[in-house]
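In: Sequence and predicted structure are below.
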Amino acid sequence: MVVYQIWPRSFCDGNGDGIGDIKGIVSKLDYIKSLGATAIWFSPLFKSPQNDYGYDIADYRDIAPEYGTLDEFKELLNIAHSKGLKIIMDLVINHTSDEHQWFLESKKGEDNPYHDYYFWRKGKRNNKKPPNNWLSSFPGPGWEYDEKLEKHYLHLFAVEQP
């Protein structure tokens, strides 16, 4: 298998707005095939607030609108498959965006079925200090305090990526 990785935002702008998109990718499928690629690996294409280049996914069932629509992506899949190209999606499941519906639901309390989708913990010293000294992969602590829930949530990357 020969894999060609595409960073959608900067690959090819198909509609002239200055951002790479699905239309631009479709226009380059023959070129990718001519290089000998048998598969395309897409960096995140999912709907995201783009705090971490799409790795902060807000909806796993939709495409980021700046790249196109879900129907355009389905068309891209069909065209790529007709050319013998397989598709690999960069599926980030370690964390979501803090705008993802699961996280928003988890903030409603311990009785919410989504609460356990994330690591919520009481803190130390009147709950204002993090539960431990874990650090994020990005600079700073790995815990963020939520005033309403009065708990800290774990984020191993950006604060916006619980």
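Out: Noted; the coordinates are in hand.

In: From here on, just use CA atoms for contacts and neighbour counts.
Out: Noted.

In: ok, and for the lengthiest helix in the chain, which residues are buried?
Out: In the chain, taking DSSP state H as the definition, the longest helix is helix 70-82. Residues of helix 70-82 classed as buried: L70, E72, F73, L76, L77, A80 (neighbour count, 16 or more other Cα atoms under 10 Å).

In: got the contact list for it?
Out: Residues outside helix 70-82 that contact it (Cα atoms under 8 Å, 6 or more residues apart in numbering): I22, K23, I25, V26, L29, D62, I63, K86, I87.

In: how about the nearest residue to the fifth one, chain neighbours excluded?
Out: So the one you mean is L29. Once flanking residues are discounted, L29 sits nearest to A80: 6.8 Å by Cα to Cα, 6 or more residues apart in numbering.

In: another one to put next to it:
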Amino acid sequence: MSSPWWKDAVFYQIYPRSFQDSNGDGVGDLRGIESRLDYLAGLGVDALWISPFFKSPMKDFGYDVADYVSVDPVFGDMGDFRSLLAAAHRRG
């Protein structure tokens, strides 16, 4: 029996706020992450661990989640998340 894929996978954690800003407002966002997927794939990354990007009062930089089903507008919207997810899956 082969071992689960994640036992040998390379994980890369992303803190969205500082990873990549796509719109010039000084805050990283989901579109910024998507724009760097080819770079991450080139590094040999198998999976992403994205720190919280849910709706939050931002008293703890997003870790104080107020709504686990909504994207905080500072990071984009649900359409941006769906686009990021689809783009990541296309890269395997």
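Out: That came in fine, so what should we check first? As the structure is a computational prediction, the values presented were derived from the model and not from experiment.

In: hang on, the earlier thing: of the contacts of helix 70-82 of structure 1, which belong to strands?
Out: With DSSP state E as the criterion, strands contain D62, I63, K86, I87 from among the contacts of helix 70-82 of structure 1.

In: which position in structure 2 aligns with the second one?
Out: This means I63 of structure 1. For I63 of structure 1, the aligned residue in structure 2 is V71 (criterion: TM-score structural alignment).

In: who are the neighbours in contact with the residue most central in space within structure 2?
Out: In structure 2, the residue lying closest to the centroid (Cα atoms, centre = their mean) is I50, at 4.1 Å. With contact set as Cα under 8 Å, 6+ apart, I50 of structure 2 has these partners: Q13, I14, Y15, P16.

In: Determine the number of other residues adjacent to the second one.
Out: Same thing as I14 of structure 2. Neighbourhood size, I14 of structure 2 [other Cα atoms under 10 Å]: 15.

In: those helices in structure 2, which residues are they?
Out: Secondary structure of structure 2 by DSSP H: the helices cover 16-19, 30-35, 37-42, 78-90.

In: Looking at those, which is nearest to F54 of structure 2?
Out: Among the helices of structure 2, helix 78-90 comes nearest to F54 of structure 2, with 9.9 Å by Cα to Cα.
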